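Undergrad: With the input below, show me the fold.
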Amino acid sequence: MINEQIRDREVRLIGPDGEQLGIMSAKEAMFKAQEAGLDLVKIAPTAKPPVCKIIDYGKYRYELARKEKEAKKKQKTIEVKEVRLSPNIDTNDLNTKVNAARKFLSKGNKVKVTLRFRGREMAHMQSSKHVLDDFAELLKDIAVVEKAPKVEGRSMTMFLTEKR
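TA: Now for the predicted structure:
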């Protein structure tokens, strides 16, 4: 709320330089803002009495938008990246997958490691669990197992997150 939109009887006024000017009527505060050639902006409407500040409203809106943009930039969404393996994966192929997972983890993402079974491989699910264990072992320097290997239909999954 700015200028004439402020309908409160009295407000706590803060000057353009951030100094406390005390509690006064809204009309008096409005007059002081006009004298300074600036706007009266209500910055804390829930306070008793509400806090108003004498500032340039356009500049104030710009600052708020800029702060919001900065906060949005700093906020990182954690994505879940998936690495798919097969039960009879070769050592070099496993190392390639480990390097991909390492890259994902270094960017702050979680990694879902999926061991997919096809056909006859379904009969040897538990004996293939070592592939996921080896994968986790190769990444133990930068990652920790968030969810242990668990069978879901035709696959076994495990989640890894970056060590804190």
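Undergrad: Going by C-alpha atoms from here, please, whenever you check contacts or count neighbours.
TA: Fine.
Undergrad: Dead centre of the chain: give me the residue that sits there.
TA: Residue closest to the average C-alpha location in the chain (Cα atoms, centre = their mean): residue 75, at 3.7 Å.
Undergrad: Let me know the distance separating that one from residue 69.
TA: With distances taken as Cα to Cα, to the nearest Å, residue 75 is found 10 Å from residue 69.
Undergrad: Please, where are all the strands along the protein?
TA: 10-14, 20-25, 39-44, 51-55, 80-85, 110-116, 143-152, 155-162 (DSSP state E).
Undergrad: Would you mind giving these as CSV with distance to residue 31 added?
TA: Below are the strands of the chain laid out as CSV (distance: least, Cα to Cα, whole Å):
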stretch, distance to residue 31
strand 10-14, 12
strand 20-25, 10
strand 39-44, 9
strand 51-55, 10
strand 80-85, 56
strand 110-116, 57
strand 143-152, 61
strand 155-162, 57
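Undergrad: this one as well, want them side by side:
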Amino acid sequence: MPVDTALAKARESDLDLVEVAPNDRPPVCRIMDYGKFKYQQNKKSHQTAHHPKTKEIRLRPKTGDHDIEFKVKQAVGFLEHKDKVQVSVIFRGRELAHIDEGRKVMDQVITKLLEVGKLESPPQQQQKRMIAMVVPKQA
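TA: Here you go, the predicted structure:
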């Protein structure tokens, strides 16, 4: 179709005549709403990029085995979604006298998470919290 005819059709339907492939012989043009096209391209580019977030799972030294399993399952989901996971064991009151119990819980969680992630920072005691960071494995 000649360029003049295509341009007339585009104007009569309130659309734009856009050159899609300028390097081809003959050049390829398309009648479309250019603003809508640019908006959709911009929207697609934002969807593909994932910005990792830091998710936290909180535990206590006396947390039950089933509850730990549930928290680990959540953390595995976060790691599979390419988010970092901060594992926190929080001590209250007299629990600070039994940090070894919190260390056992922390080690139990970390060993289960190492199947899908890797340890970024080992467990560290910060006042009433023991914190470790697990990041997803590079695939």
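Undergrad: What is the equivalent residue in the second structure for the residue nearest to the centre of the first structure?
TA: In the second structure, residue 75 of the first structure lines up with residue 49, judged by TM-score structural alignment.
Undergrad: List the contacts of its match.
TA: For residue 49 of the second structure, the contact set (Cα atoms under 8 Å, 6 or more residues apart in numbering) is empty.
Undergrad: Okay, it and residue 43 of the second structure: tell me how far apart.
TA: Residue 49 of the second structure is 11 Å from residue 43 of the second structure, by Cα to Cα.
Undergrad: same check, this time on residue 77 of the second structure
TA: 26 Å.
Undergrad: So for the two, which sits in the more crowded spot?
TA: The neighbour comparison of residue 77 of the second structure against residue 43 (other Cα atoms under 10 Å) goes to residue 77, with 14 against 11.
Undergrad: elements contacting whichever helix in the first structure runs longest?
TA: Taking DSSP state H as the criterion, the first structure has its longest helix at helix 57-74. Applying 3 or more Cα pairs under 8 Å, 6 or more residues apart in numbering; DSSP states H and E, one finds that helix 57-74 of the first structure makes contact with strand 39-44.
Undergrad: Which residue numbers in the second structure does the strand it packs on align to?
TA: Going by TM-score structural alignment, strand 39-44 of the first structure sits over no part of the second structure.
Undergrad: who are the neighbours of that strand, in terms of helices and strands?
TA: helix 26-36, strand 51-55, helix 57-74.
Undergrad: in the longest one, what's buried?
TA: Going back to what we said before, that points to helix 57-74 of the first structure. Using 16 or more other Cα atoms under 10 Å as the test for burial, helix 57-74 of the first structure gives residue 57.
Undergrad: Which residues are in contact with the aligned residue in the second structure for residue 104 of the first structure?
TA: Using TM-score structural alignment, the equivalent of residue 104 of the first structure in the second structure is residue 78. By Cα under 8 Å, 6+ apart, residue 78 of the second structure lies in contact with 55, 84-85.
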